[in-house]
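Engineer: Quick one, structure for this:
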Amino acid sequence: MISLSAVQKSYSSDVAIGPVDLKIPTGGITAMVGPNGAGKSTLLTMIGRLLGLDAGAIEIAGYDVASTASKDLAKIVSILRQENHFVTRLTVRQLVGFGRFPHSKGRLTRDDEEIISRSIDFLNLNELENRYLDQLSGGQRQRAYVAMVLAQETDHVLLDEPLNNLDMKHSAQMMQLLHKAARELGRTIVIVLHDINFAGHYADHICAVKDGKVIEFGTPAEIMTDEVLSRVFDTPVTVIDGPRGPLAVYY
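Structural biologist: All right, here's what the predicted structure looks like:
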């Protein structure tokens, strides 16, 4: 479980996060949704200790995020931010190998190589593993980054808008792979999403964030309603019955 207790972060008198109290269940996918500037990515980066807290506490699987040693925290939680800029020219396999650093400290063992190969296989990158990142499409490159995070083999995975710059087809493929990772690999995945319909279809829980606060948390059935979504996004939203579940329609 990921637990946030009275978490706060202030940037100015007008811009602040919290206080946030939140419990993210173990297992499955929890999607963070909300309007631009709501604080979704900030909350995620605080959970991953890439941003400090002004007040409160965050625990992951009982470990205090603020006080746990980095080498130990890296074996509990992995995070993929939006900004992925590698200056060095890397192949897909080299990139995925970085996910093993908390375990290998740069000296890859046979076990590490097997885990790297499994992660590459899981993200359907076998034919691309010796290609350089700058030779890949945006969707292929994004899959490579997710493979790197999965290779870290943490029970908790944090993904900040992994569908950014992906078209509809590749976004759906990515969500299918993440859904598979949660189910088959037993990962707890927390993901920031802009598309509420992807959240409604693939997530087990949805966390709605607005003005730096969590205003709703529940199952897709509980969150995917006209009233809740209209209030979260400050625009009229109608939820209809789609072929695979509820769909949000807005104008």
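
Engineer: Please count neighbours and contacts with C-alpha atoms only from this point.
Structural biologist: Fine.

Engineer: Please enumerate the helices of the stretch 151-251 of the chain.
Structural biologist: Taking DSSP state H, counting those that start in this stretch as the test, the helices found in the stretch 151-251 of the chain are 168-184, 196-202, 220-223, 226-233.

Engineer: Second input sequence below; structure requested for side-by-side comparison:
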Amino acid sequence: MITLDGITKRYDDVTVLDDVCLTVPDGKLTALVGPNGAGKSTLLSIASRLLPTDAGTVHLDGMDVLTARDTEVAQRLAVLRQDNRVAARLSVVDLVRFGRFPYCRGRLRAEDHAAVAEALAYMELDDLRDRYLDQLSGGQRQRAFIAMVLAQDTDHVLLDEPLNNLDMRHAVQMMRRLRDLVTTRGKTVVVVLHDINFAAAHADHVVAMRDGRVVAAGTPQQIVCTDVLQAVYDLTVPVHHVEDQPVAVYFS
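Structural biologist: As a prediction, this is how the structure comes out:
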């Protein structure tokens, strides 16, 4: 279980996160939702130690994430940032191999190659394994980076906007794969999403943020409702139910 307590982040006189307290349940798919500037990506970066916090603590099953050794954290928690840039010209398979670095320090063993092969197959990248990243579409690159994260094979997976650059078909497939990681592999997955309906359809737990604070957290049925969406987005959003699933509809 990931527990964040009193997380505060400021840039000069701008408070990005304001005393955020949050518990991410184990074995669930948790979606962070909210408008631009709500603090979702910053919170995810602090939870994964990519960004220092000005105040507060992060614990993962009792481990202090902010002070633990790099290898210890990397073997228990994997993260995909929103802005993925690679300076070197890498093939897909070489990128995915980086996911095994916490275990083999670059000297891949049989089990590491097996984990890479499984991640490539899971993300349907076998046909692209030898293609260079700069030869791929944006959606293909996104799938390659997620395969790298999956090859790391941690119990906790944090993904910042994993649907970036994906068309509708691949976005749906991605959420189904993340759902499968939770349901059949027992992973704990946390995703930052902009589409509230993807969160409603696939998440177990939804955290709605605004202005650096958690407005509400709960099941999709509790969060995807007119009152909460009004508080989060400043919009009156009609919510309908399709097969008992909430669907937010907004046209103008």
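
Engineer: How alike are these chains, TM-score-wise?
Structural biologist: The TM-score (TM-score structural alignment, normalised by the length of structure 1) is 0.96; 251 aligned residues with a Cα RMSD of 1.2 Å.

Engineer: returning to that earlier point: from the helices of the stretch 151-251 of structure 1, pick the one with the highest average neighbour count.
Structural biologist: For these, the largest average neighbour count (mean count of other Cα atoms under 10 Å) is found in helix 196-202, namely a mean of 19.

Engineer: Give me the helices and strands touching it, please.
Structural biologist: Secondary-structure packing of helix 196-202 of structure 1 (3 or more Cα pairs under 8 Å, 6 or more residues apart in numbering; DSSP states H and E): strand 28-33, helix 168-184, helix 220-223, strand 245-250.

Engineer: Next, the mean deviation of that helix compared to structure 2.
Structural biologist: Compared with structure 2 after the fit, helix 196-202 of structure 1 shows a mean deviation of 0.4 Å (mean Cα distance after the TM-score superposition for structure 1).

Engineer: matching residues in structure 2 for that helix?
Structural biologist: On the basis of TM-score structural alignment, helix 196-202 of structure 1 is assigned to residues 196-202 in structure 2.

Engineer: any idea how far the matching stretch is from the chain center?
Structural biologist: 14 Å (Cα atoms, centre = their mean, to the nearest Å).

Engineer: repeat for stretch 30-43 of structure 1
Structural biologist: On Cα atoms, centre = their mean, the centre of stretch 30-43 of structure 1 falls 11 Å from the chain's centre.

Engineer: Using neighbour counts, pick out the buried residues of that stretch.
Structural biologist: By 16 or more other Cα atoms under 10 Å, the buried positions in stretch 30-43 of structure 1 come out as 30-34, 38-43.

Engineer: next one: stretch 81-88 of structure 2
Structural biologist: Buried-residue list, stretch 81-88 of structure 2, by 16+ other Cα under 10 Å: 81-82.

Engineer: repeat for stretch 147-156 of structure 1
Structural biologist: In stretch 147-156 of structure 1, counting by 16+ other Cα under 10 Å, buried: 147-156.

Engineer: Show me the helices in the stretch 1-150 of structure 2, by range?
Structural biologist: Under DSSP H, counting those that start in this stretch, the stretch 1-150 of structure 2 gives helices at 40-47, 70-74, 92-97, 101-104, 110-122, 138-151.

Engineer: Serialize these to a markdown table and add fields for distance to residue 84 of structure 2.
Structural biologist: Converted to a markdown table, these look like this (distance: least, Cα to Cα, whole Å):
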| stretch | distance to residue 84 of structure 2 |
| --- | --- |
| helix 40-47 | 13 |
| helix 70-74 | 18 |
| helix 92-97 | 12 |
| helix 101-104 | 18 |
| helix 110-122 | 18 |
| helix 138-151 | 8 |
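
Engineer: of the buried residues of stretch 147-156 of structure 1, closest to residue 76 of structure 1?
Structural biologist: Distances from residue 76 of structure 1 to the buried residues of stretch 147-156 of structure 1, taken as Cα to Cα, are shortest for residue 154 (4.9 Å).

Engineer: Wait, the closest one touches residue 79, no?
Structural biologist: No. Look at residue 154 of structure 1 against residue 79 with Cα atoms under 8 Å: they stay out of range, at 9.8 Å.

Engineer: Tell me which of the helices of the stretch 1-150 of structure 2 sits nearest to residue 220 of structure 2.
Structural biologist: Taking these one by one with Cα to Cα, helix 40-47 is closest: 17.3 Å.

Engineer: residues in contact with that closest one?
Structural biologist: The contact list for helix 40-47 of structure 2 (Cα atoms under 8 Å, 6 or more residues apart in numbering) reads 4, 16-17, 32-34, 51-53, 58, 65, 81-82, 158, 160, 192, 209, 212.

Engineer: Weed out the non-buried ones from the residues you listed.
Structural biologist: So, by 16+ other Cα under 10 Å, the buried ones in those are 4, 16-17, 32-34, 53, 58, 65, 81-82, 158, 160, 192, 209, 212.
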